[in-house]
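Q: build me a model:
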Amino acid sequence: MTNPSSTADDILACARTLIIAGGYNGFSYADVAEVVGIRKPSIHHHFASKVDLVRTLVSRYRAEAEAGLAALERNVTDPRDQLKSYVEYWAACISDATAPFCVC
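A: The predicted structure is shown next:
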């Protein structure tokens, strides 16, 4: 049997990819179910509504972004170098999709 938290994580990862590709209105639970390989009611078990799914996704994204910025500030002390690293992150993300794109 699949671990529920693993399934929820798979659902969130899929939703993140779909939101980045097409926005909030660009995906449905049917799309997520197809990609993850589960039925739509299984998604509702973890996230009662699309709003709940996206709210959880954005909350996790914000926590990841805050942790990333905190790590940048710890590891790079010069403000100019911090800005350069930040810009390089987004440049890589936009140019070749090596970094996860902002869901917001």
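
Q: when you work out contacts or count neighbours from here on, use the C-alpha atoms and nothing else.
A: Will do.

Q: mind listing what's buried along stretch 43-54?
A: 43, 46, 47, 50, 53, 54 (16 or more other CA atoms under 10 Å).

Q: quick one: residues contacting the residue in the chain sticking out farthest from the centre.
A: Going by CA atoms, centre = their mean, the residue of the chain most distant from its centre is residue 78, 28.7 Å out. Shown in contact with residue 78 (CA atoms under 8 Å, 6 or more residues apart in numbering): no residues.

Q: this one next, for a side-by-side:
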Amino acid sequence: MTTKTKVSANIEPLSTRQQIIEYSADMLRANGFEGFSYLDISRHLSITKASVHHHFPKKVDLGLALCDWTQAWLEQGLSHIDAKASSNWNKLERYIRAALKHSLNEQKLCPISAFYSDLNKLPESIKERVKALDDYELDWVTRVMQSGIENNEFSENQDARALASLFIFSCKGALYHARLHGKDLFQQTMKQFEHLIKPSTL
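A: Next up is the predicted model:
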């Protein structure tokens, strides 16, 4: 007697809650937090609005879940850069390439920047989480800058946190303009930043 064994792919389908979060994350990065509704979610996922409300009674609840999603997104991306980069400048290069890919190739904003587009409308609980996300990203870039200064990759006598802020502001600001003016402007901006922080002898 021959017994046939069914092979399972062992891939768990996303729960309804996770599907809502994943679709909302796409909408957040494309349209901002105020740029999509529970009706949009229900239509896209072919579920009722009542089902969306079951998982997230108010949009603030969904917003906080999106902050959790963004935290995981940041941790995964920055950990990957830490693991793969060959130098501190290479970490910044990888950050720049990822930002360029998301913003110009995929036409999606960084989720932190996407929240900022609706900052004056966000509940305080979400604002607090967005600030914490900002701090997490800034802390990572600050560590990269400090390590680069200590290892003589970057010019000495510079404030690592101030450099980190300037880097993030330059990168994200240039990305906004690049969506209209093209990626050459973005690349010129980041090349200028490279000249700013690297020793002139390199």
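
Q: just to revisit the earlier point, what's the spacing between the residue farthest from the centre of the first structure and residue 71 of the first structure?
A: Counting by CA to CA, to the nearest Å, the separation of residue 78 of the first structure from residue 71 of the first structure is 13 Å.

Q: do you know how far the residue nearest the centre of the second structure is from residue 196 of the second structure?
A: Centre of the second structure computed as the mean C-alpha position; nearest residue by CA atoms, centre = their mean is residue 110, 4.1 Å away. Distance, residue 110 of the second structure to residue 196 of the second structure, using CA to CA: 25 Å.

Q: could you do residue 73 of the second structure as well?
A: 29 Å.

Q: and what of residue 132 of the second structure?
A: Residue 132 of the second structure sits 28 Å away from residue 196 of the second structure, going by CA to CA.

Q: which residues of the second structure fall in helices?
A: Applying DSSP state H to the second structure gives helices spanning 16-31, 38-45, 49-55, 59-84, 88-100, 111-116, 124-150, 160-181, 183-197.

Q: so which of these is the most surrounded?
A: Each of the helices of the second structure was scored by mean neighbour count; the highest is helix 111-116, a mean of 21, by mean count of other CA atoms under 10 Å.

Q: give the contact list for whichever residue in the second structure pairs up with residue 19 of the first structure.
A: Correspondence of residue 19 of the first structure to the second structure, assessed by TM-score structural alignment: residue 28. Contact analysis of residue 28 of the second structure by CA under 8 Å, 6+ apart lists 35, 36, 111, 114, 115.

Q: now do residue 33 of the first structure
A: Listed by CA under 8 Å, 6+ apart, the contact partners of residue 33 of the first structure are 39, 40, 43.

Q: one more time with 10 Å, if that's ok
A: 11, 14, 39, 40, 41, 42, 43 (CA atoms under 10 Å, 6 or more residues apart in numbering).

Q: which one of those sits closest to residue 95 of the first structure?
A: Among the contacts of residue 33 of the first structure, residue 14 lies closest to residue 95 of the first structure (CA to CA), at 21.4 Å.

Q: the closest one and residue 54 of the first structure: what is the separation?
A: The spacing between residue 14 of the first structure and residue 54 of the first structure, counted by CA to CA, is 11 Å.
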